[in-house]
Every structure is written in C-alpha cells, then in structure tokens.
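Enquirer: Sequence first, predicted model second:
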Amino acid sequence: RLVGGVTAATHATASAYMADISPAQDRAARFGLIGAAFGAGFVLGPLMGGILGEYGTRAPFWAAAVLAAGNAALGWAVLRETLPQTQRRAFDWRRANPLGALRALGCLPEIGRLLAVYFIYHVGFAAYPAVWAYFGVERFGWSPTMIGLSLGLFGVLMALVQGALIGPVIRRLGARATVILGHVFALAAFAALTVLTSGTWALIMTPLAALAGVIPPALQGIMSARVSADAQGELHGALSSSTALAMILSPLTMTAVFAYFTAPDTALYLPGAPFLLALFLTLGGLVLFASRPPLTSQTGTSPH
C-alpha cells in the first residue's frame, strides 16, 4: 500500500504535464481528457480483472504489472521534458509535502477557496463508490451483476462527459458557469437518490449524475491559470492529496450514515441519507464558489 501511494503521484504529474503543454484556455478540456481516461479505466479495469481472475487470483496483478511496464516504456520513449530550466524552482523540503504545498498555494488569491470547493466536491462525490453497492441492495434489491452494470454505465457516461463534453461546454459558458452548472446537476442527482425507490429511475438519473463530472476539470483549469509555470506540479499534487483525503473521510462518514439510517431500530429509515448529506456538502461548495465574483489570473488570463 505504501508503494501504491507513492506511485499515485503519476496522476498529479500527468496533470502538471498537461498544463505545461496546453494553452490556458484549453487546459480544462484537456484535464477532462485525463478524467475520461480514468473513467474508461474504471470500466475496463474491473472487466479485465474479472475475466483474468478465471485463470487464477494472481493473473490480474500480473496483467497490471505488464500494463504498468508498457506505460513506463511508452513514457520513456515519447515524453519530452516540458518545463525549461529557466522556469524551474529550486527544491525546498518545506514545500515538498502536502501541507507545505497547501500553505504556499493558499497564499495565492482565491486558490485556497477553490481548493476547498474541490475538496468538498470530492467528499460528496465519494458517496457513490462508498455506499452504492449497499444502497442498491437495500433500496432496489439489486443483484451483484446489476450493481456492476450500473457502475459500468456511470463510468462510461463520466468518460463521455469529461472526454467529449467538457470542452464545448467551457467554450460556450466559461469555466465559472460550468462549475456552477455542474453543481446544479450534482444537487439534482443527490436529491433524487435521497428519495428514489425505483431502480429503473435510478439508472435513468445516471446521466444527470455524470454531468456533474464537469466540475473537477473546470476547477483545475481555473486554478491552473492562476499559478505560475513552476508551480503546476505543486498545484496538482495538492489536488491529488485533497482527493485522497476526501476518499479517506467520505467512505468512513457515508457508510456510518447509511448504517445508522438502515438499522432495524433506526428512528428514520432512509437508505438515501448519505446522498442527502452529499447534497448539503455540495450546496455548501456551490455557495462558497459562487459567493465571490471571478478574478483574473496571475498571468492575466481570465478564469473564464
């Protein structure tokens, strides 16, 4: 697990690399491509693992090792250095950790608030993977196969939203309006899941939930435009750290809420309670984001 945590830095490095090679106005859409790749992996990985698992419990891990080796070889062959020597910052141990990075980034105008919005979004969003399997059984009586199919559908739609939709939406509405619209979709999805009793309607609502996937790349684009070229890696490392922290806190909280409101002796039976909590968190993030007018970035590029 420790080695896995170290290698998780790949995602932040990829985002920083994408920021380096992309014009400011295109970054949000290209961050969406990274999210789409993650969504595609969310679908294909379990599918491949399930198939390979028929050949032994170790087979999926050998396949993952082969894929990782191929990825490393491809990166070595085709990826060039993107940050010129003149734009590199001297290494500083005080900033070479999540807390140091957050302190440094928090000194930049609006970045601290945007990081908080990003974190709050992921805490609420993590309600899906945290309780979806339990919720599907308790509320809809779904089988494991149906739960897997519903998660696969969600992954496909998220990949489509972040890979194909985010660019046109931002070009038409701007990054700020895209973040606000994404929060509206998230609120609608959480509100529906709080009260729904029909599995069919839950599947119908899946595209609405997936449309909230425009939020992370749009926020990344806004923040990336406000930090200097030598701080892109620091920014995306901090974003990865905040996502990891959300993925620690949210499952602990959401599963506890689900357990309380589905217990035999509960005062209020409400399997959708975790989604209600996610709704309030998301509403708080929206208020925090929309409470101040947009600012121009440090580099003079509008966050829109």
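Expert: Cool, got the structure.
Enquirer: use CA for all of it now, contacts and neighbours both
Expert: Noted.
Enquirer: From residue 238, how far off is residue 82?
Expert: From residue 82 across to residue 238, the span is 20 Å (Cα to Cα, to the nearest Å).
Enquirer: out of these two, which sits in the more crowded spot?
Expert: For residue 82 against residue 238, the residue with the higher neighbour count under other Cα atoms under 10 Å is residue 238, and the figures read 22 against 12.
Enquirer: roughly how far is the helix or strand in which that one is found from the heart of the chain?
Expert: Assigned by DSSP states H and E, residue 238 belongs to helix 232-262. Counting by Cα atoms, centre = their mean, to the nearest Å, helix 232-262 is centred 10 Å from the centre of its parent chain.
Enquirer: now swap in stretch 184-193 and tell me
Expert: When distances are taken as Cα atoms, centre = their mean, stretch 184-193 is centred 17 Å away from the chain's centroid.
Enquirer: hmm, who's touching it?
Expert: Contacts of stretch 184-193 from elsewhere in the structure, counted by Cα atoms under 8 Å, 6 or more residues apart in numbering, are 202, 205-206, 208-209, 211-212, 272, 275-276, 278-279, 282-283.
Enquirer: ok, so of the residues you listed, who is nearest residue 20?
Expert: Ranking the contacts of stretch 184-193 by separation from residue 20, with Cα to Cα as the measure, puts residue 212 on top at 25.9 Å.
Enquirer: I'd say that closest one and residue 182 touch.
Expert: Yes: proximity of residue 212 to residue 182 meets the contact threshold set by Cα atoms under 8 Å, at 4.3 Å.
Enquirer: and these two? which has more neighbours close in?
Expert: Comparing residue 212 with residue 182 by neighbour count (other Cα under 10 Å), the higher total belongs to residue 212, at 26 against 23.
Enquirer: Can you name the residues that contact the more buried one?
Expert: Taking Cα under 8 Å, 6+ apart as the contact definition, residue 212 lies against 181-186.
Enquirer: here's the one I want to compare it with:
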Amino acid sequence: MINMFIAMLGIGLIIPVLPKFMLEFGASGSSLGYLVAAFGLTQFLFSPIAGEFSDKYGRKRMIVAGLAAFSISQLIFAVADHMWLLFLSRLIGGMGAAFMIPSMMAYVADITTNEARGKGMGLLGAAMSLGFVIGPGIGGFLAEYGLRVPFYVSAAVAFVSTIASLLFLKETLSVEEQLAARSVGNKRENIFKQFTKSFKAVYLVPLILVFTLTFGLSNFEAIFGLYVDQKFSYTPKDISILITVGALIGVIIQSFLIDRLLRRFGEKRLINISFFFSAVTMILMLLSGNFWYVMIVTSIFFIFTSILRPAINTLLSKMAGKEQGFVAGMNNAYMSIGNIIGPSLAGILFDVQINLPYLFGAFLLLFSLFLSVSWNRRAGGGNQVKPAVQE
C-alpha cells in the first residue's frame, strides 16, 4: 500500500502543472494524448512478462525494479528539453508500472483469503487514490518554485521508496513456489500467445471490462485539464481542487465501503451499476460549466470508477485460481491497452470537437454495461465465482 501510494503520489504531483508544462513544447491536444498513451504502450508490452516473472522470481524483485524505473522516468521528464525525451520518460515509466502493479496485486492475493480479497484490493485501490488526493495539492504548491520542481520531487520520492522496498519489503512467494513456476516449460512464450490464452479463458469478459473501464477513465482524465481550461476558463488551482476532491471521495469509498458493498451486492451487480452511472456522469459533464456543478458531476464519476476497479480486480482474482501472477499481468496488459487507445483517441477527438471525447467515452461505458449484463446471463447470473482450472 505504501509503495502504491508513493508511485501514485509521484504521478499526482505533476497533474496540475502538466498542461502548462506542455505549453513550453507547443503541444496540441493530440500531442498530449499521445504522450499519455506512450506510458500505456510499454505497460502493455511488459505487463504479461512482468506478471509471469513475478510468479517465477518473486513479487519483491519486480516491485523494486518497477519503482526504480519510475524514478528514472520522472528524472528524465524533469530535465527534458525536447519532446523525444518526454516520450522516452513516459515509455520507461510505463515499463515501471508494468513491473509494479501486477506484482502488487499478486502480493495482495498471496496474503489474503478469498473472503478478505475484496477488502485487500479495496485498500490497495485506496492507496492508489490517496496518492492522487495528496499529489495534486503538493504539486500545485511546488510549482510555485518552478514548473519542473514537482518532477524532481517525484523522482526523489520514488527513489526513496525503491531503497525502502529493497530493505524492508518481505517476499510472499516461497522459493519452492518460484522454482515450481520456473520448471513449467510450456508457459506463455510471448505476449501474443499469452493474449491467445486469455481469449479462451473463463475470465475474458472481466479482462475486457478492465480495458473499457481504463479507456473511459483515461479518456476522461487525459484531456480534462484542457477541456475545462478551454471551455470554462478554469485555472490550475480549480483543476487541482476538482481532482483532489474526487480522488478523496474515491479513497473513502475504497477504504471503508468497498468491502461492504461487495458483500452486499456482489462483484457482478456492483460492476453493472457502476458502469451505468459512470456513463451518465460523462454526459452530464457537457451540460454546464458552473464550478460546483462540475465538482458534483466529477465526484460522482470518481465514486463509481473507484468502485469499479476493486470490484473487477476482486472478480478476476477469485477466478484466477493458481494463476494469480499471470492473471494480474493480463489485467495490467488490458489496462495498458486502454491507457494507449483512450488518451490517443481523446486527444484526436478533442482537436476535432471539444465535446467528442466525453460523448464517445460515455458510449463505450454503456457498451461495457451491455457486455457485462450479457455475460452474466450466459453464465447463469448470480455472483458465485468459479476459479480457473489450470490446463
């Protein structure tokens, strides 16, 4: 949780200053979208590999490697004076996320029972959201001393986390389990074969929902600053307040309510409800520029997307059986595809017409609801989850 918090704090630090920072490079909406998407590209390429490696070589090694890569990427961003360096930074950062996130999810799965899995994933999600809560506020403060200062601080914080993890983080996967995973010679030679296997798995639809959720969320966030700046003339301070309030609500939901919600409604029902309201709030974003109205709408959006992530992660973890590392890696891979396509398309659509990114995002989230409901009906309904059977 501490590692996830620090990694997300580093990302949150730069959010309020990124639109202004990009103006130094003359970036358009599509350029900003591609820059965000670059992170998802390497996250996509390395996630399945990292997930498998976490099974073979342990969770700790991958988490430490991911934090180190993230620290390097933030430092490059801080000193960059050309666009290609910004893209290089994002590519390295995506690789770091690929190493960290599936290993952290598998770590939680290692130390929790099926009954406690939802709470564990919720707390991990809360740590992620808390970084976004505190990050923008600190980033806005640090930006008073220079636009690049938040990036230097982010790199330093990630470096400290790397050292702390190397010294204090305990490995949850025994040497015997690691050796057993390495001894399986016919496992997933490359990313394409891994995706082929995921297409045939019982948990394919939840993986697709990970993609559509990430697409909708990254679509919303990638051009949010530009959208409210150009359409409603919001200041960086306004943007920081909106993000902070929304993320704070997400932390409260994931820390104190997600376990109760999962027990009360079950993963599948909660996923359907959350997709519906996430889509509705995307459309409502277009109707008014009043600050308090936008705050309410964005807060509702953050509430339901904060519920969606741990709900889908819990569902996948329960279905994964003994393939926790692989499924966590594929989870991150599908998420990274959303992080590639979502921001890229959002930037392109934004340059065409300012409202198009949110209209398309709402459509995709409604499609997700239809897909989830159809899958539930084919599976016989209910919320009982059967774990995957290893071939």
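Expert: All right, it came through fine. These numbers were taken from a predicted model, which means no experiment stands behind them.
Enquirer: ok, which stretches of the stretch 151-300 of the second structure are strands?
Expert: Residue ranges of strands cannot be listed for the stretch 151-300 of the second structure, since DSSP state E, counting those that start in this stretch assigns none.
Enquirer: Show me where it has its helices.
Expert: For the stretch 151-300 of the second structure, the helices defined by DSSP state H, counting those that start in this stretch occupy 175-182, 191-199, 204-222, 224-232, 236-252, 258-265, 267-284, 291-320.
Enquirer: And those: which comes nearest residue 346 of the second structure?
Expert: helix 204-222 (5.4 Å).
Enquirer: quick one: stretch 328-344 of the second structure to the first structure mean distance?
Expert: Between stretch 328-344 of the second structure and its aligned stretch in the first structure, the superposed structures give an average distance of 1.6 Å (mean Cα distance after the TM-score superposition for the first structure).
Enquirer: Give the aligned range of that stretch in the first structure.
Expert: Under TM-score structural alignment, the alignment places stretch 328-344 of the second structure onto residues 236-252 of the first structure.
Enquirer: Kindly report the same for stretch 269-285 of the second structure.
Expert: Counterpart in the first structure of stretch 269-285 of the second structure, with TM-score structural alignment as the criterion, is residues 177-193.
Enquirer: And that stretch against the second structure, how far off on average?
Expert: Average distance, stretch 177-193 of the first structure versus aligned residues of the second structure after superposition (mean Cα distance after the TM-score superposition for the first structure): 1.3 Å.
Enquirer: just how off-centre is that stretch within its chain?
Expert: Taking Cα atoms, centre = their mean, the mean C-alpha location of stretch 177-193 of the first structure is offset from the chain mean by 15 Å.
Enquirer: now swap in stretch 290-300 of the first structure and tell me
Expert: Relative to the centre of its chain, stretch 290-300 of the first structure is centred 22 Å away, using Cα atoms, centre = their mean.
Enquirer: Show the end-to-end separation of that stretch, please.
Expert: With Cα to Cα as the measure, the ends of stretch 290-300 of the first structure fall 21 Å from one another.
Enquirer: And the aligned partner of residue 149 of the first structure in the second structure, how close does it get to residue 265 of the second structure?
Expert: Using TM-score structural alignment, the partner of residue 149 of the first structure in the second structure is residue 241. When Cα to Cα is applied, the distance between residue 241 of the second structure and residue 265 of the second structure equals 32 Å.
Enquirer: what do you get for residue 167 of the second structure?
Expert: Residue 167 of the second structure sits 40 Å away from residue 265 of the second structure, going by Cα to Cα.
Enquirer: So which of these two has more stuff around it?
Expert: A direct count of neighbours by other Cα under 10 Å for residue 167 of the second structure and residue 265 places residue 265 higher, at 13 against 10.
Enquirer: what's the counterpart of residue 259 of the second structure in the first structure?
Expert: Using TM-score structural alignment, residue 259 of the second structure pairs with residue 167 in the first structure.
Enquirer: Please name the residues that touch that match.
Expert: With contacts defined as Cα under 8 Å, 6+ apart, residue 167 of the first structure is in contact with 26, 28-30, 32.
Enquirer: next one: residue 112 of the second structure
Expert: Contacts for residue 112 of the second structure were tallied using Cα under 8 Å, 6+ apart; they are residue 120.
Enquirer: try residue 132 of the second structure
Expert: Residues near residue 132 of the second structure by Cα under 8 Å, 6+ apart: 8-9, 11-13, 243-244, 247.
Enquirer: Thanks again, I'm all set now.
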